[in-house]
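Asks: I would like the atomic coordinates for the input below:
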Amino acid sequence: MSTSEVGEGGVRGERPGREAVVGKGEHPRGGRRDGKRRRGGRGERAMVPDAEFTSYYGKPILNPPKWEARDIAGYFFLGGLAGAGSVLAAGAQLTGLPATARALKISSLAAIAGSTYALVHDLGRPARFHHMLRVVKPTSPMSVGSWVLAAYGPAAGAAAVLDVTGWFPRLGAAATAGAAVLGPVVASYTAVLAADTAVPAWHGGYRELPFVFVGSATAAASGMALIAAPRGENGPARGAAVFGTALDLAAVTLMRRRLGMVAEPYREGRSGRLMRTAEVLSVAGAAGGALLGGRSRAAAALSGAALLAASACTRFGVFHAGVRSAEDPKYTVVPQRERREALQQEH
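Replies: Purely as a prediction, here's the structure:
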C-alpha cells in the first residue's frame, strides 16, 4: 500500500522513483510510455515483440471445405477429361481420323455424365443443380459453370450418339463443333471456381491454376486417345500429350514459386505425394507415348494409362492441398501480415 499523503505543502512520504515524469512522455525506467522508443531521433521501434498467432480455441480461421474428395476431385478430373476430349475429337474429325474422333466423343460423354453425377451427389439433391439454373450471374463461377455444363452435356451427348449411329451427319458435325467450343471452358472453369474461394492454396494460385487444369486435362484426353485409338491414328494424341504435360508441369512450378510458404501443402503430406506421383506419371506417359506409342500398341496403351492416372493425381493433389491450407491458420495469417508490412513500407 502507498504511504504517501497529499497536503497543502505537497506530497509527503512518497517513495523514490514513483513520481510522474512529464515533458517528453518518457517512462521513468526508460523508453516511452506507449511501449516504443525513439531510434536515431526519428520514428519509433516497438518494444513488444510480434505476437504469435493462434486460432480461437485451436479452431481453424477458415472453415475448411466439407466436400468429399471423391466427389469434387472426381468432378474436377472427369470434367477436364470431357472438355479436352471434345476439342481433340473435333480436331481428329477435321484431320480424317474417324476412329480417334469417335473414341474421344464416347469418352467425353461418359466423363461428363460421371462429372455431373459427382457434382449432384455432393450437392445432396438433384434439384439443387436445377435451382442453380434459375438465374444467370456472370460474376459467379458457379453460375457460369452450371450453365456451361447444361449446354455442353447435350452437345457432347449428341456428338457421340450421332457419330455411333450415323444419323444426321450435319447435325452431328454441329454438335461436335459446339462441344469443342465449350470444351476449354468445361476443362478450366473448375479452377476458377476453386480460386474464387478463400482457401489459401487455391486462391493464391488463381493465376496458374487454370493452366494447371487445362494442361492436366489435355494430357488426360491424350491418354484416352492413346488407349482407345488405333496406333496409326495416335500421332496427334502423342503430340498433345507432350504439350499438355509441359503446360501442366510449368504451371505447377510457377505456382509453387510464386506462392512461397503457401505452396507447402503442394509439397508435403498426402497432397505432396499425389503431386509428385502426378509429375512422375506425366513425364513417363508423355515420353513413352512420344517415343514408343507410334511403334507399339501396348506401349501406347500403357502411356495413355499413365497420363490418365497423372491427371487424376493432380486433381486430387490440388484438392487435398486446398483443404490442408484452410485447416492451418498460418497460411491465412502470415501472407496477410506480409502484405500489410509491404504496404506500410511503401507508404
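
Asks: contacts and neighbour counts: CA atoms only from here.
Replies: Fine.

Asks: ranges for the strands of the stretch 151-300 of the chain?
Replies: Assignment of strands within the stretch 151-300 of the chain using DSSP state E, counting those that start in this stretch yields no ranges at all.

Asks: what is the burial count for the closest residue to Y206 other than its chain neighbours?
Replies: Taking C-alpha to C-alpha, 6 or more residues apart in numbering as the measure, Y206 lies nearest to A195, with 5.0 Å between them; neighbours along the chain are not counted. As a burial measure, the neighbour count of A195 was computed by other C-alpha atoms under 10 Å and equals 23.

Asks: how about A46?
Replies: When neighbours are defined as other C-alpha under 10 Å, A46 has 12 of them.

Asks: how much space separates the nearest residue to it once chain neighbours are set aside from P49?
Replies: Using C-alpha to C-alpha, 6+ apart and skipping the chain neighbours, the partner closest in space to A46 is K36 (4.8 Å). For K36, the distance to P49 equals 11 Å [C-alpha to C-alpha, to the nearest Å].

Asks: one more, please, to line up against the first structure:
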Amino acid sequence: MTLSEFDSFRPSEPARRRREGGKRGSGRRRDSGDGSREMPMVPEPEFTSYYGRPVVKPAPWGDDVAIYLFLGGVAAGSAFLGLGGQLTGRPVLRRNARLGALAAVGAGAVFLVKDLGRPERFLHMLRTFKVTSPMSVGSWILSAFSAGAGVSAVAEIDRMSGNRLPLGPLRKVLKAVEGPAGIEAAVFAGPLAAYTAVLLGDTATPTWNAAHEELPFVFVSSACLASAGLAMVTTPVSETGPARNLAVLGVLGDVAAMKVMEHRMDPVAAEPLHQGKAGTMLKWSERLAVAGGLGALLGGRNRMVAAASGLALLTASALTRFGVFEAGLASARDPRYTIEPQKNRLAARRAAGVTGDSITTGS
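Replies: As a prediction, this is how the structure comes out:
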C-alpha cells in the first residue's frame, strides 16, 4: 500500500450498516418514495476543492506590500495638500505636505523594492508601457509622481537650509520649476492613490475581485484621511484649514464607499471583511475615522485636539489598507470564497434566462 502526503486530508469512510440478522447491507439508499415518481439516485452534490486545498493561489505578498499601500496613500494626499498650500499662500502647510509626500513615497519605494527582491525588477517594468496591466501603468504613475514630488521637496529643503545646498546654477532652474513640479505631483496624486486598488481588484483573489468597482474610491478616501491627519499633526492650526476640510470629506467618502462596496459585493465574498483579523481592523478603522473627522470638524482649531484627531485619521487609514489586504489573503486561503460566489453568479444568470453562453448550460 502506498502512502501520500494528502492521506491526512482524506475523510474517513462512514461505517456500513448491518441488516437484521447480522448481514451487511448492499449500500443502496432507501428513499421513502410512494412509487408515483422517480426518486433521485444520488443527493445534490456539494462542490469542495481537491483535499480542501485553495482553489486560487494566494498572492505571494507580505506586510511590505501592505505598508506600501498605506505609504502610497499618504504620499498622494500630501502632494494634493501641498498644491493647496501653494495656491492659498500657506507656506508651512505647503512645506510640510511636500516633505511628507517625498518621505512617504521614498519609504514606500523601499518597501516595494524589498518585496520585489531586487531593485532592477522595478526598472524592468519601465521598459514598456502596457495599458492593460495595472502594475505597468502603476510603475509609470509612481515614477512620474516621484519626479514632481522630489523636485518640489528639494526646493523646500533648499529654502529651509538658507540656500546652502550645493546646487550652483541649478538653483535658478529649481526655483523656476518648483511650482510646476508641485502641480505635476498633484495631478498624479489621484492615480497613485487609486492604482493599487485596481491592482488588487485585477487579481483572482475572491474578496479583492468582488470589490474591484468600489475599492478605488475606498483607497482614495483613505489617502485623504492619511494626508489630512499628517498635516494636522505637523502643521499649526492657523494653516490647517484645507487639511481639516479634506479630513471631513475623506471620512464621508471612506465610510460611504465601504458601505456601498460591502452592499454590492456577493455576501459570501464580503464575509472576510467582517471576520477575524481583517474584520477587527476594519471595525476600528471606521470608528477612528469618525472620531478623527468629528475632532477635525468641531475642535480642529485647538492644537491638542487637532493633533489627536490627526493621529486617529492616520491610524484609520492604515487599518483600512491593512484590513482590506488581510481580507483578500484570507479569502484566497478558503476555497469556499471562490466556489460559492461562482455558484451564486451561475444561478443568477440562469434565473435571468441566460443559458446559451460559455458559462451556463441549458439543462
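
Asks: circling back to that earlier point, more crowded one of K36 and P49 of structure 1?
Replies: K36 (15 against 6).

Asks: residue in structure 2 paired with A51 of structure 1?
Replies: A51 of structure 1 is assigned P45 in structure 2 as its aligned equivalent, the criterion being TM-score structural alignment.

Asks: just to revisit the earlier point, so the residue nearest to A46 of structure 1 makes contact with R45?
Replies: Yes. With the criterion set as C-alpha atoms under 8 Å, K36 of structure 1 and R45 qualify as a contacting pair; they are 5.5 Å apart.

Asks: and G276 of structure 2, how far from L200 of structure 2?
Replies: Shown here: G276 of structure 2 relative to L200 of structure 2, a distance of 20 Å by C-alpha to C-alpha.

Asks: who has more neighbours, these two?
Replies: Of the pair G276 of structure 2 and L200, L200 is the one with more neighbours under other C-alpha under 10 Å, namely 23 against 14.

Asks: for whatever residue of structure 1 lines up with that one, which non-adjacent residue is closest in space?
Replies: When structure 1 is aligned by TM-score structural alignment, L200 of structure 2 is paired with A194. Distances taken as C-alpha to C-alpha, 6+ apart put W202 closest to A194 of structure 1, at 5.9 Å, once the chain neighbours are dropped.

Asks: the one you found: neighbouring residues, count only.
Replies: 27.

Asks: who's in contact with it?
Replies: With C-alpha atoms under 8 Å, 6 or more residues apart in numbering as the criterion, the residues that contact W202 of structure 1 are A194, A195, D196, L209, V318, G322.

Asks: how about V251 of structure 2?
Replies: With the criterion set at C-alpha under 8 Å, 6+ apart, V251 of structure 2 makes contact with S221, L225, A289, V290, G293.

Asks: what's around the counterpart of the third one in structure 1, how many residues?
Replies: When the structures are aligned by TM-score structural alignment, the residue of structure 1 matched to A289 of structure 2 is S282. Other residues within reach of S282 of structure 1 by the criterion other C-alpha under 10 Å amount to 33.

Asks: where along the stretch 1-150 of structure 1 do the strands fall?
Replies: Secondary structure of the stretch 1-150 of structure 1 (DSSP E, counting those that start in this stretch): strands at 5-7, 10-12, 36-39, 42-46.

Asks: now the aligned residue in structure 1 for S143 of structure 2: how far from I112 of structure 1?
Replies: When structure 1 is aligned by TM-score structural alignment, S143 of structure 2 is paired with A150. If you measure A150 of structure 1 against I112 of structure 1 using C-alpha to C-alpha, the figure is 11 Å.

Asks: of these two, which one has the most company?
Replies: I112 (26 against 15).

Asks: what residues sit buried inside stretch 111-121 of structure 2?
Replies: Neighbour counts over stretch 111-121 of structure 2 (16 or more other C-alpha atoms under 10 Å) mark F111, L112, V113, D115 as buried.

Asks: structure 1: matching residues for that stretch?
Replies: When stretch 111-121 of structure 2 is compared against structure 1 (TM-score structural alignment), it corresponds to residues 118-128.

Asks: end to end on the matching stretch, go ahead and measure it.
Replies: Distances were taken as C-alpha to C-alpha; on that basis the terminal residues of stretch 118-128 of structure 1 are 13 Å apart.

Asks: what comes into contact with that stretch?
Replies: Outside stretch 118-128 of structure 1, the residues within contact range by C-alpha under 8 Å, 6+ apart are W67, E68, R70, D71, I72, G74, Y75, F129.

Asks: which of the residues you listed fall in helices?
Replies: R70, D71, I72, G74, Y75, F129 (DSSP state H).

Asks: how much does the lengthiest helix in structure 2 stray from structure 1?
Replies: If you go by DSSP H, structure 2 has its longest helix at helix 303-333. Average distance, helix 303-333 of structure 2 versus aligned residues of structure 1 after superposition (mean C-alpha distance after the TM-score superposition for structure 1): 0.6 Å.
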